[in-house]
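> Pasting the sequence and the predicted model now:
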Amino acid sequence: MTDEELQQWIENVSLEHFGIPFRHRAFFNGRLRSTGGRYALRSHHIEINPHQLEAHGLEAVEGIIKHELCHYHLHIAGRGYRHRDADFKLLLAKVGGSRFCQALPDKAKRTLPFKYKLICCACGMEYKRKRRMDASRYRCGRCAGKLRLEEFKEA
């Protein structure tokens, strides 16, 4: 799907479900990782994650589009457009938009395993870490004891 097709789709969803035209730009943004879409407050543009379309299909992306259009129309109207606002929650339920997007399948591959652990010399509390750090600069959060760094080995 091209950006022009996405623009037309969003304009149609806006007229059909909200009864108000969408008058700004909409486009795909492949750099989005942890979100399905984004509404820009200053420019009023809507960006959609193309990986959501590939992974979950048209129906999931339509829910994301409705979600972003709720932000758009409420912000333009000067009403509560944030996730916590009652106006946003009511409009989202009315149009059937998705509250959250589905996780992308390759998300689990990006997490790194723990390589190190900090161990408190006083109480034995363990803190798992992915990166090496200078243990002498920190203290235990439980008892304020000294910490020592070890390489992590799962039992």
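Right, received. Where do you want to start?

> For the rest of this, base every contact and every neighbour count on C-alpha atoms.
Fine.

> mind listing the strands in this structure by residue range?
Along the chain, the segments classed as strands by DSSP state E run 26-28, 37-39, 46-48, 116-120, 126-129, 147-151.

> Spatially nearest residue to Phe28 (excluding sequence neighbours)?
Ile48 (4.8 Å; C-alpha to C-alpha, 6 or more residues apart in numbering).

> That neighbour: neighbouring residues, count only.
25 (other C-alpha atoms under 10 Å).

> Same check on Ala55?
15.

> Kindly report the same for Glu62.
Glu62: 18 surrounding residues under other C-alpha under 10 Å.

> Could you do Arg139 as well?
17.

> got the contact list for the residue nearest to the spatial centre of the chain?
With distances taken as C-alpha atoms, centre = their mean, Thr35 lies nearest the centre of the chain, 3.2 Å away. For Thr35, the contact set (C-alpha atoms under 8 Å, 6 or more residues apart in numbering) comprises Asn49, Cys101.

> Against that first model, consider the following:
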Amino acid sequence: MSVLNEKDLYQLVDNLSREFFHKPFTDDVRFNNRLRTTGGRYLPAKRKIELNPKYVMEMDEEEFIGIIKHELCHYHLHIEGKGYKHGDETFKKLLKETGSPRHCNPLPSVKRSYKYVYVCSECGREYKRARRVDMKRFRCGRCRGKLRLQSDS
């Protein structure tokens, strides 16, 4: 998918809204170059969807459409006065009904570098971290077991 101008972006969002939600999209959608770790976001106070343009350039069309559908779930539920946040059951249900992803895949250009790998001494769960963790203060989130440093790159 090539880079979209704002008119084409609005048309794409409106078409997806009509196809999957059977309702028009009547508010504002824009690209936001400052988004780094997410594919998009919905701003309820402004009724505005912001999308990360890097997902158009670096990922396939299916991934970008999934992000738009996810944000449209927030949008339509908010307008209807229903639970539109990630933890709400109505939101989770609408994601499934429309085939929208719960999370977007990370961009290929953003490589995570983990310097420390901690392992739970009880259940063996791994925790990858960029920064050191105080092993006296923190424990395993699954079983509350003690953490030990496996590797220090």
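Yep, it's here. A quick note: this is a predicted structure, and the numbers were derived from the prediction, not measured.

> What does the TM-score come to for these two?
Put the two chains on top of each other and the TM-score (TM-score structural alignment, normalised by the length of structure 2) is 0.72; 123 aligned residues with a C-alpha RMSD of 2.4 Å.

> picking up where we left off before, the residue nearest to the centre of structure 1 pairs with which position in structure 2?
Matched to structure 2 by TM-score structural alignment, Thr35 of structure 1 sits across from Thr38.

> how much space between that match and Glu71 of structure 2?
11 Å (C-alpha to C-alpha, to the nearest Å).

> Can you check which helix is longest in structure 1?
In terms of residue count, the longest helix belonging to structure 1 (DSSP state H) is helix 50-77.

> So which bit of structure 2 is it matched to?
Going by TM-score structural alignment: helix 50-77 of structure 1 matches residues 53-80.

> I'd like the distance from the matching stretch to the chain centre, please.
Offset of stretch 53-80 of structure 2 from its chain centre (C-alpha atoms, centre = their mean, to the nearest Å): 9 Å.

> Does Pro108 of structure 2 touch Tyr55 like I think?
No. Counting by C-alpha atoms under 8 Å, Pro108 of structure 2 does not reach Tyr55; the two are 9.6 Å apart.

> if you count what's nearby, which of these two comes out ahead?
Set Pro108 of structure 2 next to Tyr55 and count neighbours by other C-alpha under 10 Å: Tyr55 wins out with 24 against 11.

> May I see the buried residues of stretch 58-65 of structure 2?
Across stretch 58-65 of structure 2, burial judged by 16 or more other C-alpha atoms under 10 Å covers Glu63, Phe64, Ile65.

> which one of these sits closest to His22 of structure 2?
Ile65 (16.2 Å; C-alpha to C-alpha).

> measure that closest one to Tyr75 of structure 2 for me?
15 Å.

> residues touching the closest residue to Gly37 of structure 1 other than its chain neighbours, list them.
Nearest residue to Gly37 of structure 1, sequence neighbours excluded (C-alpha to C-alpha, 6+ apart): Ile48, at 4.2 Å. Ile48 of structure 1 sits next to Ala26, Phe27, Phe28, Asn29, Leu32, Gly36, Gly37, Arg38, Ile64, Ile65 when contact means C-alpha under 8 Å, 6+ apart.

> and the aligned residue in structure 2 for His17 of structure 1, how many neighbours?
In structure 2, the residue matched to His17 of structure 1 (TM-score structural alignment) is Phe20. Here the number of neighbours of Phe20 of structure 2 (other C-alpha under 10 Å) works out to 15.

> show me the contacts for Phe20 of structure 2.
Here Phe20 of structure 2 is in contact with Thr98 (C-alpha under 8 Å, 6+ apart).

> Distance-wise, check it relative to Tyr55 of structure 2.
Taken as C-alpha to C-alpha, the span from Phe20 of structure 2 to Tyr55 of structure 2 is 21 Å.

> try Cys73 of structure 2
19 Å.
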